[in-house]
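Trainee: sharing a sequence plus its predicted fold:
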Amino acid sequence: MAKLWGGRFQKETDRIVDDFHSSISFDCRLYRYDIIGSMAHAKMLAKVGIISRPEAEAIVSGLTGIMDDIEAGRVEFSVAAEDIHMNVEQLLIERIGEVGKKLHTARSRNDQVALDVRMYLRDELDGLGQLLAGLIGELLDIAEKHLATVMPGYTHLQRAQPITLAHHLLAYCQMFSRDIERLKDCRRRVNVLPLGAGALAGTTFPLDREFVARELDFAGVTENSLDAVSDRDFAVEFAAAGSLIMVHLSRFCEEIILWSSAEFDFIELDDAYSTGSSMMPQKKNPDVAELIRGKSGRVFGDLTALLTMLKGLPLAYNKDMQEDKEALFDAVDTVKQCLKIFRPLVATMRVKKDNMARAARGGFTNATDLADYLVQKGVPFREAHEIVGRSVAYCLEQHKSLDELSLEELHSFSSAIEADVYEAIGVAHCVAARRVTGGPAPEAVQQVIQTARQRLAKYKAY
């Protein structure tokens, strides 16, 4: 096949070079954006008088037919045509003849691919935002059912203070809310039209870039032609935002894996989202959570690949930048796949309230509350901290918990302790007393859920 750019060449490229250069195997997914962008470009060329309106109509009609045929599976892309842009143009010329050769006027593949990738990522950002919003909504529903489900909170994976499952889940709602904000912010920088930058220096033709921006729903146009074709910051920015989404999913999955173990026994995963062992018949494995945790590394790798690809490139476009798409596509696909399966994973898990409550009563999670009780009785906090530390050491020797100590035993550590201490260090009271904004008390958590639902309504409109 003769190359559309082959005028100055005296011999054909080697077959191995064609295979090495070709990106059609992965950038074919951009076909819709390439065609829609080309339609807008053709309309603009007619608007400013570079081609006639009948020519633009013939181009748009031909492109519409190509899109229909691609979506119906009637098009076989050519490796020799290298990429989606040249494949579409070659098909257009075959179908409508000489007028098809006018489409590429005042345009380069450099600004064309930048346009396609931005349009693709813009749609994917919207879709990922909706998936995150759906996950947040699911977590809020679960949280409302568990406002009073007491569980231990941890630091250093050691039981620290009692909280509720609702409070724990809302921590992830906060993380995923920030993820949505990052995607929205990234979208703002994605949504700038690069078409019109040409290969690197614009064009002598009187283009109406603002018309194309309106046609394609871009907020504005790029202000520097060199930057327009060489910028992939937006892809890096998404990969970074996607990496953080995966960090949050991975942390949550790690807790699900722990909680579903016999050692914790806080939850049981649904059979539909678990797997077994080929050898050990008793096993029920949290493989979905483990695989999400593992897939985080793919997205981190995609981010590293994009950064490394860009770090040494002089302006403007370089062939290295063809490597942006596979990394970007993989990051998008991986994050999307993980979000889609994680939501039903948590929606179907069974919470073992009694086991959570039993764990919250162990490990001296009410020790801080005993110290706070002493402070309220007038004991300086540092002294109270030392008193409770000695009390805990005594409990460990006696194999007791703090609330199992008699008043006489407690008096031996501080005369400030009175009979009301037992209410103060009861686990349920420890949680309920933390009414501070952002705390685990049920009424505080309920208020946060209400605020989160209001914020969620705005996300769903995004």
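Mentor: Arrived safely.

Trainee: from now on I want contacts and neighbour counts done on CA atoms only, so please keep to that.
Mentor: Will do.

Trainee: which residues sit against stretch 253-271?
Mentor: 286, 289-290, 292-293, 345, 348-353, 355-356 (CA atoms under 8 Å, 6 or more residues apart in numbering).

Trainee: rerun at 10 Å
Mentor: Residues outside stretch 253-271 that contact it (CA atoms under 10 Å, 6 or more residues apart in numbering) are 151, 247-248, 250-252, 274-275, 284-294, 342, 344-357, 359.

Trainee: would you mark the buried spots in it?
Mentor: 253-254, 256-261, 265-270 (16 or more other CA atoms under 10 Å).

Trainee: show me the strands in the chain, by range?
Mentor: 150-155, 158-164, 192-193, 220-221, 267-268, 350-351 (DSSP state E).

Trainee: nearest to residue 77, of these?
Mentor: Checking the strands of the chain against residue 77 by CA to CA gives strand 192-193 as the closest, at 26.9 Å.

Trainee: in terms of secondary structure, what does the closest one contact?
Mentor: helix 109-145, helix 209-215, strand 220-221 (3 or more CA pairs under 10 Å, 6 or more residues apart in numbering; DSSP states H and E).

Trainee: in stretch 293-308, what's buried?
Mentor: 293, 295, 296, 298, 299, 300, 301, 302, 303, 305, 306, 307.

Trainee: any idea which of those is closest to residue 326?
Mentor: Once CA to CA is applied, the member of the buried residues of stretch 293-308 that ends up nearest residue 326 is residue 302, at 8.5 Å.

Trainee: residue contacts, that closest one?
Mentor: Taking CA under 10 Å, 6+ apart, we find residue 302 in contact with 236, 239-240, 242-243, 308, 324, 326-332.

Trainee: change it to 7 Å
Mentor: 239, 327, 328, 331 (CA atoms under 7 Å, 6 or more residues apart in numbering).

Trainee: among the residues you listed, which lie within helices?
Mentor: Among these, DSSP state H puts 239, 327, 328, 331 in helices.

Trainee: drop anything exposed from the contacts of residue 302.
Mentor: With neighbours counted by 16+ other CA under 10 Å, these contain buried members at 239, 327, 328, 331.

Trainee: please name the nearest non-neighbouring residue to residue 348.
Mentor: Closest residue to residue 348 apart from its sequence neighbours, by CA to CA, 6 or more residues apart in numbering: residue 270 at 5.8 Å.

Trainee: ok, the closest residue to residue 322 other than its chain neighbours to residue 124 distance?
Mentor: Spatial nearest neighbour of residue 322, excluding adjacent residues (CA to CA, 6+ apart): residue 23 at 7.6 Å. Per CA to CA, to the nearest Å, residue 23 is found 20 Å from residue 124.

Trainee: determine which two of the buried ones among the contacts of residue 302 are furthest apart.
Mentor: The two members of the buried ones among the contacts of residue 302 with the most space between them (CA to CA) are 239 and 327, at 8.6 Å.

Trainee: this is the comparison structure:
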Amino acid sequence: MPTGTEKFTSRLGSTPAFTTTPFSQGDPRQDREDALNRDLQLHKAHVVMLAEQSIISVETAKAILAELLELERLGIEAISFDSSLGLYLSTEKYLVDRLSADVAGRMHTARSRNDLEPANSRLYVRDKINQIVQALVGLKSALLLRATEHVETVMPGYTHHSQHAQPITFAHYLLASHDAFSRDIRRFEQAYAVVNLSPMGGCALAGTGFPISRERVAGLLGFDGLVENSLDATGHVDFLLQSTAAIAIALSNLGRMSEGIYLWNTAEFGMLELADEYCSISSIMPQKKNPVALEMIRGEGILVASQLNGMMGILKALPPGGGREWGYVHRAFPVCANTALGAIKTMAGIVSTLVVKPDVMARRAAEGFSTVTELADQIVRHADLSFRQAHHIVGLTTLEAAKAGKKADEITGAMLDAAAKEVIGRPLGLDEQVVRKALDPFENVRVRSVVGGPAPDEVRRMIEDRNAVLAQDTDRLEHRRRQLAQAAEGLQDAVAAIMHH
């Protein structure tokens, strides 16, 4: 009798290990809280600088900083956020209610929302870049670990989506994906260098006549320098385009990897199997194990490319200087960044739990004539023919073998001789052992020991080199985060110095 405790998803042995909702879905309240916290850092750095430059009095700075610290403790609910005012003016209203317009209003001296909002965005984007790089480091680590396990796992290499090309190893395939993600990290680091510059002090667009120190504010906030030209600082947000383009390329690379795994996970290929926790069931067909995690990665990557296209369309029609169009671009980036984080982390989980079937891979590698390029190479080596002549001979031999229903490993020296007589007018006379060796998928892989090739020893060398690069990626990420942490401590110390003046 039913007990009422049966698992609803009985086809799968585990619950999902990935979000089954869109990767970009977030919490609007938490997003406002985070935006307020970034604004508060900007406010504190600006007030410290105004006091240090004697633009406002220390007593005024102390009063403002005290309320900012209290707001930091209370959170977003304290300011009664008014969407018609936006975050900054809602915050200023909160301060005016507590301090008076004469005191609180001085915080906005030598500043505009036109430099404040891009600065807030840059703080957000640089943190997201570091998060994405960390996720990519995790994915690369998973790829290298699985590659180490499959250095000698021979499989077919494919071109034109599904056509047998030449034998490779699963490790060689994983390293190809790994190297694409390494380039993604370089792109994000290049974007970080553009993002981590301060627009503060650009004011509305023409700077200010007050004797501010833009460099001091930049240093307190952990920026590496300034967006120097005040109109450029406030009027251009191409840093968002560059960062989103890096995301779109990374998701394109993820999509390509997803496509291969998706195909090889099918019963027709049967070389891989997704772990249960990255699949879902059918509501009607009890046997179904749907690879929905891969489908989400592919689908959401397309949406990010569409977002990037929209962002570029908006900005190309915006002259330098402020405009409401900015808002659409600023709001698009978090969707893209969160999508990337979800997709990359999901792929790392897929790779780590993927069931690999070496016997099936080896069997597939022996099918489809993927070994015959090596046969042509052996003809060049042993029969003193050009590669094009050898190509014609092997092509004709393959045609006749396929007509006869033979597989690649059933090709004989006699068959080659028959084709050679048609192409060059004489037999080749290749030793049968040479033919057998050429048509062995494992031997195909072993002889391709050129730099970057699939030969096991070469792949082991590449894995070792890439583990060293992975450590360097991690070191650079930690260095960036240490710099930001040190800047945060410096800002805290600067605030304390004024509060205890």
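Mentor: Okay, I see it. A quick note: this is a predicted structure, and the numbers were derived from the prediction, not measured.

Trainee: circling back to that earlier point, same list, the buried residues of stretch 253-271 of structure 1, but as CSV with distance to residue 165 of structure 1 please.
Mentor: Below are those laid out as CSV (distance: CA to CA, whole Å):
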residue, distance to residue 165 of structure 1
253, 15
254, 16
256, 12
257, 16
258, 15
259, 12
260, 14
261, 17
265, 14
266, 10
267, 11
268, 15
269, 16
270, 18
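
Trainee: what's the match for residue 140 of structure 2 in structure 1?
Mentor: Superposed on structure 1 with TM-score structural alignment, residue 140 of structure 2 falls opposite residue 136.

Trainee: quick check, that match in contact with residue 173.
Mentor: Yes - assessed by CA atoms under 7 Å, residue 136 of structure 1 is found in contact with residue 173 at 5.5 Å.

Trainee: what's the counterpart of residue 233 of structure 1 in structure 2?
Mentor: Using TM-score structural alignment as the criterion, residue 233 of structure 1 maps onto residue 238 of structure 2.

Trainee: sorry, wrong one. I was asking about residue 177 of structure 1.
Mentor: The alignment partner of residue 177 of structure 1 in structure 2, by TM-score structural alignment, is residue 182.

Trainee: distance check, that match against residue 462 of structure 2.
Mentor: Separation of residue 182 of structure 2 from residue 462 of structure 2 (CA to CA) stands at 13 Å.

Trainee: now do residue 231 of structure 2
Mentor: 47 Å.

Trainee: residues near residue 61 of structure 2, how many?
Mentor: 26 (other CA atoms under 10 Å).

Trainee: what's the closest of the buried ones among the contacts of residue 302 of structure 1 to residue 214 of structure 1?
Mentor: residue 328 (25.8 Å).

Trainee: residue in structure 2 paired with the residue nearest to residue 348 of structure 1?
Mentor: By TM-score structural alignment, residue 270 of structure 1 lines up with residue 275.

Trainee: equivalent analysis for residue 284 of structure 1, please.
Mentor: So, by TM-score structural alignment, residue 284 of structure 1 is matched to residue 289.

Trainee: and residue 150 of structure 1, by the same measure?
Mentor: Match for residue 150 of structure 1 (TM-score structural alignment): residue 154.

Trainee: need the contact list for that match.
Mentor: So residue 154 of structure 2 contacts 167, 168, 169, 170, 361, 362, 365, 442 (CA under 7 Å, 6+ apart).

Trainee: again, only using 6 Å
Mentor: Residues in contact with residue 154 of structure 2 (CA atoms under 6 Å, 6 or more residues apart in numbering) are 168, 169, 362.

Trainee: which residues does the closest residue to it other than its chain neighbours contact?
Mentor: Leaving aside its chain neighbours, residue 154 of structure 2 sits nearest to residue 169 (4.2 Å; criterion: CA to CA, 6+ apart). Residue 169 of structure 2 is in contact with 153, 154, 155, counting by CA under 6 Å, 6+ apart.

Trainee: dump those to JSON lines, plus distance to residue 49 of structure 2.
Mentor: As requested, the contacts of residue 169 of structure 2 are arranged in JSON lines below (distance: CA to CA, whole Å):
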{"residue": "153", "distance to residue 49 of structure 2": "62"}
{"residue": "154", "distance to residue 49 of structure 2": "63"}
{"residue": "155", "distance to residue 49 of structure 2": "63"}
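
Trainee: returning to what we had before: which ones among the contacts of stretch 253-271 of structure 1 map onto helices?
Mentor: Per DSSP H, the subset of those in helices is 247-248, 250-252, 287-294, 342, 344-347, 353-357, 359.

Trainee: what's the local residue count around residue 319 of structure 2?
Mentor: Number of residues near residue 319 of structure 2 (other CA under 10 Å) recorded here: 10.

Trainee: how about the helices in the stretch 351-462 of structure 1?
Mentor: Assigned by DSSP state H, counting those that start in this stretch, the stretch 351-462 of structure 1 shows helices spanning 353-361, 367-376, 381-398, 407-411, 421-424, 427-432, 442-461.

Trainee: specify, as a residue range, where the third one falls in structure 2.
Mentor: Right, the one you point to is helix 381-398 of structure 1. Counting by TM-score structural alignment, helix 381-398 of structure 1 corresponds to residues 387-404.

Trainee: how far does the matching stretch sit from its chain's centre?
Mentor: How far stretch 387-404 of structure 2 lies from its chain's middle: 43 Å, per CA atoms, centre = their mean, to the nearest Å.

Trainee: give me the buried stretch members for it, please.
Mentor: 387, 389, 390, 391, 392, 393, 394, 395, 396, 397, 398, 401.

Trainee: ok, now stretch 145-156 of structure 1?
Mentor: 146, 147, 148, 149, 150, 151, 152, 153.

Trainee: that stretch: end-to-end distance?
Mentor: 28 Å.

Trainee: same question for stretch 267-282 of structure 2.
Mentor: For stretch 267-282 of structure 2, the first and last residues are 17 Å from each other (CA to CA).

Trainee: same question for stretch 415-433 of structure 2.
Mentor: End-to-end span of stretch 415-433 of structure 2 (CA to CA): 14 Å.

Trainee: try stretch 194-206 of structure 2
Mentor: First residue to last in stretch 194-206 of structure 2 (CA to CA) measures 21 Å.

Trainee: which residue range of structure 1 does it align onto?
Mentor: By TM-score structural alignment, stretch 194-206 of structure 2 lines up with residues 189-201 in structure 1.
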